[in-house]
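Asker: Next input, structure requested:
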Amino acid sequence: MDIRKTLDELDVLFKKRHYNEVESFLLCKIKGAEKDNDSNSIITLGNELIGFYRTASRHKDSLALGDYLISLMKEMKLEETEAYATTFLNVATAYREAGRIDESLKYYNDVLKIYKNTVSEYDVRLASLYNNMSLAYYDKKDYEKACSLIEEALLLVIENKDTEIKEAISRSNLALSLLKMNKVTDAIKHIEKSLNIFEKAEEPRDFHYPATLSSMGEAQYMLKNYEKALDYFTRALIEIENTIGQNSYYASICHNISMVYDKMNNSEQKDKYESIAEAIYNKLKE
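Answerer: Below is the predicted model:
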């Protein structure tokens, strides 16, 4: 299989926003790679599919595929390699997104051990690891630890070239913990820089963009600027629906919009968005 050509075809699907075709495309290519005993292509494409499942909140599928890839890589005796670490990082994030935080941190720490033996201390891949680890600590409500990890990530991406999107992601993640620590002014500074980078980027924008819009909505909500909060939350919803569709994060933002309408004494809209959120959560449980 010409894996570079296959990944280019996948990029075209994303750029054209043909998200409903991504799963079938990847499954077909993986089946072809299995038929050809092309394990390297299976691993590469499997990692892409894990990311797709994770973003779509299909946690059972992402975890099952991750376990399969790890088993395959062990059969290939690829432990302690950079490729193994990359898959571990992807699987760790799948566990985090599924709410299995302690398991995700175990995988993240395994990745860190491999990276320390295989990559430079200035390698930008460490920034991606620190960003993901920070979100696990964020989920554990250890916001100080989350901030320290993201600050390390920021130092790395700023020192490297062509890492503007990674900088935007790092600043967006840092803002999440700052908001939880009630450091709203500091959070807004990072969110504004992040949004500025995302909005200058070519379409389609990184999927972290709607998360950053949502963070600004949360910041404005905390400042009691409810009209502004509603605007940012609504923009985030539109971005998500135009990309991956109605996932768990979409439901979460609907819940936030419901809270805004509650503060604005609009019970009809409050109930509407809370119902949407509940319906999505229930569907994802099926």
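Asker: switch to C-alpha atoms for all contacts and neighbour counts from now on
Answerer: Will do.
Asker: can you give me the helices for the protein?
Answerer: Assigned by DSSP state H, the chain shows helices spanning 3-15, 22-35, 39-55, 59-75, 82-97, 101-118, 124-139, 143-159, 164-180, 184-200, 208-222, 226-241, 248-263, 267-285.
Asker: If you count neighbours, what's buried in the fourth one?
Answerer: When you say that, I think you mean helix 59-75. Within helix 59-75, the residues scored as buried using 16 or more other Cα atoms under 10 Å are 59, 62-63, 65-66, 69-70, 72-73.
Asker: Same question for the longest one.
Answerer: Of all the residues in helix 267-285, those buried under the rule 16+ other Cα under 10 Å are 269-271, 273-277, 280-281.
Asker: ditto for the shortest one
Answerer: Neighbour-count burial for helix 3-15, counted by 16+ other Cα under 10 Å, picks out 6, 10, 13-14.
Asker: Determine how far that helix lies from the middle of the whole chain.
Answerer: 20 Å (Cα atoms, centre = their mean, to the nearest Å).
Asker: Measure how that helix sits relative to helix 39-55, angle-wise.
Answerer: Counting by axes from the mean of the first three to the mean of the last three Cα atoms, to 10 degrees, helix 3-15 points 20 degrees away from the direction of helix 39-55.
Asker: For helix 3-15, name the packing helices and strands.
Answerer: helix 22-35 (3 or more Cα pairs under 8 Å, 6 or more residues apart in numbering; DSSP states H and E).
Asker: To compare with the earlier structure, here is another sequence to fold:
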Amino acid sequence: MELGTVYEELDGLFAEGRYGEAEAFLRFRIREALREEDLPSALSMWNELGGFFRVQTRYKEGIEAFKNALEITLRLGLRVSEQEATIRMNLATLYVASGQNEQADSEYEQAAWIYEKQHIRDYRLAALQNNRASLYLKEKRYDLAMENAKAALSSISGTINNEDELGVTNTLLAQICTAQRDFEKAGVHIAQAEAAFSKLDSPNPMHYAVLLSAKGQMLSMSGQWEEARLCYESSLPLIRRHFGKNLSYASCLRNLAVCCRELQETACGEQYQAEAEKIEKEQRYERA
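Answerer: Predicted structure coming up:
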């Protein structure tokens, strides 16, 4: 299978927003690769499909895709490889998103063990440490979250072309500080994240959307509702343009609804709330 041609066609489908066709195309290519016993191509396509499901917030299907990718990795003799670690990190991310935190922590632990064996101590380790910090933040284990985020900062200190991971790490540190109601430190990390992303010609849209949401969260928790609303309003089109109306989009709408209610703009808040609920229903998402 000529992967260059495959990716070119796939990119065209994504660029035109033809997501259903893109999924069907990936599944067809996987069947073709398996029929021809072209395991490297099948591995690439399973990883691509898993990433597609992650963006679409179809977490259960994404987990199955990455499990298939992991199986092929082991069949190819790539045990204890960077490829295995990357797939385990992707699996962990989806486990976190679907509320399976124990499974996520196990996958992160195995990925960390592989990185240690492979002596990987750069931005890749920082990404793993940030992911673990994000999990601990979700579980309100703030000390562990801070420990891992600071370790990530240490992993990328002094490296070149580290702006994206630097922005991600400072965004995460801001979220942890906000959760601990240390808004002064949160503001410092927000500013550092903004400075890092500003050095990139094209910042990762999801990373920048998360930064805007983190800033909105900090501002709303400190009672600055109008400024928070502006952040969420800036984040919303980024998510929609690059990922569609997924659960992240719905979460942003809910945050906007809260801002509107606090600003006594009831009708606007109800509109945002209704749209968020509609998306969640379409995604078959049940709030805890």
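Asker: quick check, nearest of the buried residues of helix 267-285 of structure 1 to residue 253 of structure 1?
Answerer: residue 277 (8.0 Å; Cα to Cα).
Asker: Quick check: chain neighbours aside, which residue is closest to the closest one?
Answerer: Setting aside the residues directly before and after it, residue 277 of structure 1 is nearest to residue 251 in space (Cα to Cα, 6 or more residues apart in numbering), at 4.2 Å.
Asker: Make sure the one you found is actually in contact with residue 281.
Answerer: Yes: between residue 251 of structure 1 and residue 281 there is a contact at 6.8 Å, judged by Cα atoms under 8 Å.
Asker: Need the contact partners of stretch 120-137 of structure 1.
Answerer: 89, 93, 96, 101, 104-105, 108, 111-112, 115, 143, 145-147, 149-150, 152-154, 156-157, 160, 166, 170, 173 (Cα atoms under 8 Å, 6 or more residues apart in numbering).
Asker: against structure 1, where does stretch 46-64 of structure 2 fall?
Answerer: Matched against structure 1 by TM-score structural alignment, stretch 46-64 of structure 2 falls on residues 46-64.
Asker: What's the end-to-end length of that stretch?
Answerer: End-to-end distance for stretch 46-64 of structure 1, by Cα to Cα, to the nearest Å: 11 Å.
Asker: quick one on the thing from earlier: relative to residue 32 of structure 1, which of the buried residues of helix 3-15 of structure 1 is nearest.
Answerer: Using Cα to Cα, the buried residues of helix 3-15 of structure 1 come closest to residue 32 of structure 1 at residue 6, 11.6 Å.
Asker: for that closest one, what are its contacts?
Answerer: Residue 6 of structure 1 neighbours (Cα under 8 Å, 6+ apart): none.
Asker: And it, how far from residue 119 of structure 1?
Answerer: Applying Cα to Cα to residue 6 of structure 1 and residue 119 of structure 1 gives a distance of 27 Å.
Asker: just residue 164 of structure 1 next, same as before
Answerer: Relative to residue 119 of structure 1, and taking Cα to Cα, residue 164 of structure 1 is found at 21 Å.
Asker: Looking at these two, which is more packed in?
Answerer: Neighbours were counted for residue 164 of structure 1 and for residue 119 using other Cα atoms under 10 Å; residue 164 has more, 16 against 13.
Asker: does that one really touch residue 197, like I thought?
Answerer: Yes: look at residue 164 of structure 1 against residue 197 with Cα under 8 Å: they come within range, at 6.7 Å.
Asker: how many other residues sit next to residue 100 of structure 1?
Answerer: As a measure of burial, residue 100 of structure 1 has 15 neighbours, counting by other Cα under 10 Å.
Asker: My read is that residue 240 of structure 2 contacts residue 250, right?
Answerer: No: using Cα under 8 Å, residue 240 of structure 2 is not in contact with residue 250; the gap is 10.1 Å.
Asker: Neighbour count: the two, which is higher?
Answerer: residue 250 (22 against 13).
Asker: For residue 249 of structure 1, give its distance to residue 33 of structure 1.
Answerer: 33 Å.
Asker: out of those two, which sits in the more crowded spot?
Answerer: Neighbours were counted for residue 249 of structure 1 and for residue 33 using other Cα under 10 Å; residue 249 has more, 22 against 19.
Asker: Identify the residue of structure 2 aligned to that one.
Answerer: Aligned by TM-score structural alignment, residue 249 of structure 1 pairs with residue 248 of structure 2.
Asker: looking at structure 2, where would I find the counterpart of stretch 262-275 of structure 1?
Answerer: Stretch 262-275 of structure 1 covers residues 261-274 of structure 2 once aligned (TM-score structural alignment).
Asker: chain center to the matching stretch, what's the gap?
Answerer: That offset, for stretch 261-274 of structure 2, works out to 28 Å (Cα atoms, centre = their mean).
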